[in-house]
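A.B. asks: Would you be able to build a 3D model of this:
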Amino acid sequence: MNQHIFTLFLCLTLFWLLNSGHYSLLILSLGLASIILVLIISQQMDIVDHESQPLYLTPIIFSYYVWLIKEIVKANITVVKHIWLGKDSISPQLKTIKISQKTDMGKVIYANSITLTPGTVAIKLQGDEILVHALLTANIASLEQGEMDARISKLESQC
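C.D. replies: Sure thing, here's the model as predicted:
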């Protein structure tokens, strides 16, 4: 079985089960039939490929999500601290950062990860650069150290 189809099957099944709330045999059978129908139509339309579903269910994606959630929590605490300290404690900065991602998906994941982290916003993504606004100079320095970039490049290599 094609890995893309299998991953799509798992995602659709999980999505359907979480949204359904009904688990009788009839409802589960109809859900399975609808998922299989969607898979057949997707396969016939040739839309299931590495671009439409780029991330496989591998441990690296889950470890990246855990790391990103940890970073989001840390950044939230930092932003709240600086809110309490007042406007004199922030040092807003706008800077262009070089990125190492080669695919459009890798670049978008990086820009979205920056924006998800409180205190930073990816403003413009062009070529191999991202324009970032940060509340603190330390946020820019953290991005320039490249841990997030390296993790996403590793994730990108698995696609």
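A.B. asks: can we go C-alpha only for contacts and neighbour counts from here?
C.D. replies: Noted.
A.B. asks: Against Thr103, how distant is the residue positioned nearest the centre of the chain?
C.D. replies: Nearest to the mean C-alpha position of the chain, by C-alpha atoms, centre = their mean, lies Ile109 at 5.1 Å. According to C-alpha to C-alpha, to the nearest Å, Ile109 stands 10 Å off from Thr103.
A.B. asks: now swap in Ala150 and tell me
C.D. replies: The value you get for Ala150 to Thr103, if C-alpha to C-alpha is used, is 14 Å.
A.B. asks: related to what we said a few turns ago, can you tell me the closest non-neighbouring residue to the residue nearest to the centre of the chain?
C.D. replies: Ile152 (7.4 Å; C-alpha to C-alpha, 6 or more residues apart in numbering).
A.B. asks: For the comparison step, fold the sequence that follows:
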Amino acid sequence: MKHLLVLLVALGAIWLLWSGIYTPLLLAFGLVSCLIVALLAWRMNLVDRESVPLHLHLKVIPYWGWLVKEMLVSSLAVTRLILTPGVKLVPEVVRLKTAKMEDVTRVTLANSITLTPGTVTLDVSDDEILVHCLTADGAKDLLAGGMAARVVALEN
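C.D. replies: Next comes the predicted model:
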């Protein structure tokens, strides 16, 4: 029940943020639409620990900050590669082992990799993630496991 309540509050907050109009009629429509969506999600058995991850609430904010920093640093590195004449790129495809991760952790890692410029997740399977890296240094950093360790720390 707490997952359903958190989903309803999150939907309401997002609706308020995106609508920008706070007349009584529209607030009532927003409340009704959020209630309908939350009840439909509950009836479809979509409201659970994975869809509304309450256990991550305190850990995810620092992770997002770290991820934004990594996105900025790698976007500057990719920009430098593009703007530097005569740079010879040596892209690599690497396999990250993820056999001990839960599905949500694996997907979070794959999405975090893709959000970071210079790396793209090509495939996600039960025991590994296939990643295209723009440079050998990017592949080395990814294989070092820093990002994977941070994503796993979210779950524990």
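A.B. asks: Work out the TM-score between the chains.
C.D. replies: Scored by TM-score structural alignment, normalised by the length of the second structure, the superposition of the two chains gives a TM-score of 0.87; 156 aligned residues with a C-alpha RMSD of 2.0 Å.
A.B. asks: Wait, a helix at the residue nearest to the centre of the first structure?
C.D. replies: Yes. Counting by DSSP: H, G, I helix; E, B strand; the rest coil, Ile109 of the first structure is part of a helix.
A.B. asks: all strands of the first structure, in order?
C.D. replies: In the first structure, the segments counted as strands under DSSP state E are 93-98, 120-126, 129-134.
A.B. asks: what about the helices in the first structure?
C.D. replies: Taking DSSP state H as the test, the helices found in the first structure are 3-20, 25-44, 59-85, 104-116, 137-145, 147-157.
A.B. asks: Where in the second structure does the shortest one align, residue-wise?
C.D. replies: The one in question is helix 137-145 of the first structure. Aligning helix 137-145 of the first structure against the second structure (TM-score structural alignment) gives residues 136-144.
A.B. asks: what do you get for the third one?
C.D. replies: Correspondence between helix 59-85 of the first structure and the second structure is established over residues 58-84, with TM-score structural alignment as the criterion.
A.B. asks: Give me the buried stretch members for stretch 123-132 of the first structure, please.
C.D. replies: 125, 129-132 (16 or more other C-alpha atoms under 10 Å).
A.B. asks: Include distance to Phe15 of the first structure when you put these into CSV, please.
C.D. replies: CSV is the format used below for those (distance: C-alpha to C-alpha, whole Å):
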residue, distance to Phe15 of the first structure
Leu125, 31
Glu129, 35
Ile130, 33
Leu131, 34
Val132, 33
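A.B. asks: out of these, who's nearest Gln43 of the first structure?
C.D. replies: Nearest to Gln43 of the first structure out of those is Leu125 (C-alpha to C-alpha; 32.1 Å).
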